[in-house]
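Chemist: got a sequence here, can you model it:
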Amino acid sequence: MFLPHVTREYRLPKVDGFHNLTLKEASVPKLKSNEVLVKVHAVSLQYRDLIVAKGQYPLSQKDNPVPGSDLAGELIAVGEDVKGWKVGERVCSNFATDHICGDPTEEIEDTSLGGPIDGVLTEYKVLPAHSLVRIPEHLTYEEGATLPAAALTAYNALLGAVPLKGGDIVLVQDTGGVSIFGLQLAVASGATVIATSSSNAKLEIAKKLGAAHLINYNQTPDWDKEVLELMGGRGVDHVLEVGGPGTIVKSVDATRYGGQIKVIGFVAGPSDLSQLPVLVLAKAIHLRGILIGSRTQLEDMNRLISAVKLKPVVDKVFDFEHLREAYEYLESQQHVGKVVVKVPKD
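Modeler: Sure thing, here's the model as predicted:
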């Protein structure tokens, strides 16, 4: 097979907005013995990509990065010491390439794609073989690209340290990528889901995906009280907390004594959290921060996805050359599920 020496890749020479996204040619690095070369077919975007482009990412990011963390592609070359992989296999990479199993560490987080190291918005990507997992056979490349961050974050939150069980009640906030995967995985695991959104149209999509209860938080600002009423005052077992400071106090109110709040994002903006420690203590709430997950968890999740033939919700697919438009669409928050970029075959 012909191996490319040149790739087109996006860079962010400045980080005051995604208008700085610049498409350039670059050399494809020579493979080390433990590495593979992937022809990238699709990349899914994250809220993280927006804040990296604006220089607002609270964790580390390198200068002039190649953005993007979630690829799906085809193996076109393997290093001489790589075992268990062959050319032609369909793969995605874990978000942090060195997070194989167990808890993250600072050193592991420094291998997160599209932040502290170059990401995957490129036509060809060299990766360590230990970061790879196979894409479930029933998924397209576009669907497979949604798995490494959004899906795995939801899986780690719901089926990680304190796994949900059939009959549990799960609250998912809004209808972005993590929340929609959380809804789907919770339903597949036998849980009951309460979904919130500012849009009735988006809530109808959540209903079709299996949400049992729907709350429009614009129409019902005290949505935490609505949750308690739905649950007969008990509260939910698990919350996927994507709002952060702007919603977490209400999440504590909506959670049962001893329940689990998985802190994932901060899209709802700032708020006064001076009473949060007391509120958490008073209900013996478990707060757990979720930093994506490990390659082992990604493999476990893919087995579940394959077993139930779960199909990721891909809202819209953009061409590689229209990446800025994809960022604009993601920022508009019109989407339900994932926004994906399709990378040319040649």
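Chemist: contacts, neighbours, all on C-alpha from now
Modeler: Will do.
Chemist: my read is that Lys62 contacts Ile117, right?
Modeler: Yes - if you go by Cα atoms under 8 Å, Lys62 and Ile117 touch, sitting 6.4 Å apart.
Chemist: want to put them side by side, so please do this one too:
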Amino acid sequence: MSETMNRWEISSFGLDKLSLATVSRPQPKAGEILVKIEAVSLNYRDTQVVENGMTATLAFPFTPASDMAGTVVAVGEGVTRFAIGERVISTYITNWIDGNPKTWAEMPTQGGPIQGMLAHYVATPAEWCVRAPKNLSPIEASTLPIAALTAWMALIELGHLHAGQTVVVQGTGGVSLFAVQLAAASGAKVIVTSSSDEKIAHAIKLGATHGINRTTTPEWQTAVLELTDGRGADHILEMAGGDNLRRSLQAVVPGGRVSIIGLLESDELRTPIMPLLGSRASIVAVAVGPRRALEDMVRMIEHHAIKPVIDATYSFAQLPEAFAHVYRGAFGKVVIDFDKA
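Modeler: Alright, predicted model coming up:
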């Protein structure tokens, strides 16, 4: 095994600062595993960390990205959680094993402020990884740590979704499409909103029941009420922010649940107080989840043979192009395939 490796890093903020560096291959310390990275999934968060840190204090040179899948090639002293040859995926929020989180200062996140995964080898604490699903390739498995687990927390872990309920999923990004698949597998009815009829058609193939084009029907909440015979949806995944929250509150069943996941249109939430009081809705912020929940989700993905939606794969050398794809929007996930030429 070569004593050196390549990794992507930035010397200061900015996507234009990305550069390839040749560095020494790390060695696992006590409690760590050395993972040969096979795929890294990009999140919109990764672009913001590179651009401005996204509230994290970075140590330069900094290697971006949090979500990886790979194979254990060496273990440090005392490691019993994994053996050489096992396939693993990363967790996002470190040290959060289960239950309510400690203070966020005690649980830094991977890919900022902790050094990220865009390297051929990463030495990481064994406690910060879980076994990859047996039914997924590394490219597919790499998409799970943030996007899939966020959808899982919103609907299954915190939302207690059950068969027969109705879910509104806004958009067709990574979290949204995982929400479609998880909700459909749970026996729920899924309504997708999107500005693209083509993307709506694809989402219906994944298990959605109905689609609403929010360009031709900007007051999409009226369509939700029509589709539910005036009742409204039990769960709404709020991805836009701003004034869109008003529409979500009008579309949710009295006493239903609105999960705040994305702020794609605004970094604020705006609504008059009376619609909020009238809805009696629970508005809950969802920020990924603990390792135990990721392990539970992996078992469901294996049981239902759920396949993540990959919009495009790029080679390790094509990272700038992959980031550009994330910026312009994707149907599902954008992944760096380390084996791609």
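Chemist: got a TM-score for the two of them?
Modeler: Overall, the chain-to-chain superposition scores 0.95 on the TM-score scale (TM-score structural alignment, normalised by the length of the second structure); 340 aligned residues with a Cα RMSD of 1.8 Å.
Chemist: hmm, back to that, between Lys62 and Ile117 of the first structure, which is the more surrounded one?
Modeler: Between Lys62 of the first structure and Ile117, counted using other Cα atoms under 10 Å, Ile117 has the larger neighbour count: 21 against 12.
Chemist: how about the more buried one, what's its match in the second structure?
Modeler: Counting by TM-score structural alignment, Ile117 of the first structure lines up with Ile114 in the second structure.
Chemist: average offset between the longest helix along the second structure and the first structure?
Modeler: Taking residue count as the measure and DSSP state H as the definition, the longest helix of the second structure comes out as helix 291-304. Compared with the first structure after fitting, helix 291-304 of the second structure deviates on average by 0.5 Å (mean Cα distance after the TM-score superposition for the first structure).
Chemist: could I get the buried residue list for that helix?
Modeler: 291, 293-295, 297-298, 300-301 (16 or more other Cα atoms under 10 Å).
Chemist: in what helix or strand does Leu228 of the first structure lie?
Modeler: helix 223-230 (DSSP states H and E).
Chemist: gap between the counterpart of Ala305 of the second structure in the first structure and Asn302 of the first structure?
Modeler: Taking TM-score structural alignment as the alignment basis, one finds that Ala305 of the second structure is matched in the first structure by Lys309. Spatial separation of Lys309 of the first structure from Asn302 of the first structure under the definition Cα to Cα, to the nearest Å is 10 Å.
Chemist: need the residues touching each of those two.
Modeler: Common neighbours of Lys309 of the first structure and Asn302, counting by Cα atoms under 8 Å, 6 or more residues apart in numbering, are absent.
Chemist: got JSON lines for the buried residues of helix 291-304 of the second structure, with distance to Asn95 of the second structure too?
Modeler: Converted to JSON lines, the buried residues of helix 291-304 of the second structure look like this (distance: Cα to Cα, whole Å):
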{"residue": "Arg291", "distance to Asn95 of the second structure": "8"}
{"residue": "Ala293", "distance to Asn95 of the second structure": "13"}
{"residue": "Leu294", "distance to Asn95 of the second structure": "13"}
{"residue": "Glu295", "distance to Asn95 of the second structure": "14"}
{"residue": "Met297", "distance to Asn95 of the second structure": "18"}
{"residue": "Val298", "distance to Asn95 of the second structure": "19"}
{"residue": "Met300", "distance to Asn95 of the second structure": "23"}
{"residue": "Ile301", "distance to Asn95 of the second structure": "23"}
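Chemist: residues in the first structure aligned with stretch 134-151 of the second structure?
Modeler: Aligned by TM-score structural alignment, stretch 134-151 of the second structure falls on residues 137-154 of the first structure.
Chemist: and the angle for the helix or strand following the helix holding Leu228 of the first structure with helix 223-230?
Modeler: From helix 223-230 of the first structure onward toward the C-terminus, using DSSP H and E, the following helix or strand is strand 236-241. What separates the directions of strand 236-241 of the first structure and helix 223-230 is an angle of 160 degrees, with axes from the mean of the first three to the mean of the last three Cα atoms, to 10 degrees.
Chemist: what range in the second structure matches strand 236-241 of the first structure?
Modeler: Alignment of strand 236-241 of the first structure against the second structure: residues 233-238, by TM-score structural alignment.
Chemist: quick one: contacts of that stretch?
Modeler: Residues lying outside stretch 233-238 of the second structure but in contact with it, judged by Cα under 8 Å, 6+ apart, are 154-155, 159, 165-170, 176, 224-225, 244-245, 248, 251-253, 256-262.
Chemist: buried subset of those residues, written for ChimeraX?
Modeler: Selecting in ChimeraX just the buried members of those, where the criterion is 16+ other Cα under 10 Å, is done with this command:
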select :154,155,159,166,167,168,169,170,176,224,225,244,245,248,251,252,253,256,257,258,259,260,261,262
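Chemist: which of the contacts of stretch 233-238 of the second structure fall in strands?
Modeler: Among the contacts of stretch 233-238 of the second structure, the ones falling in strands (DSSP state E) are 166-170, 252-253, 256-260.
Chemist: and which of those is nearest Ala322 of the second structure?
Modeler: Nearest to Ala322 of the second structure among these: Gln170, at 23.2 Å, using Cα to Cα.
Chemist: which residues does that closest one contact?
Modeler: Gln170 of the second structure makes contact with 176, 192-194, 236-240 under the criterion Cα under 8 Å, 6+ apart.
Chemist: try it again at 10 Å.
Modeler: With contact taken as Cα atoms under 10 Å, 6 or more residues apart in numbering, Gln170 of the second structure is in contact with 176-177, 179-180, 191-195, 211-212, 214, 236-240, 248, 262.
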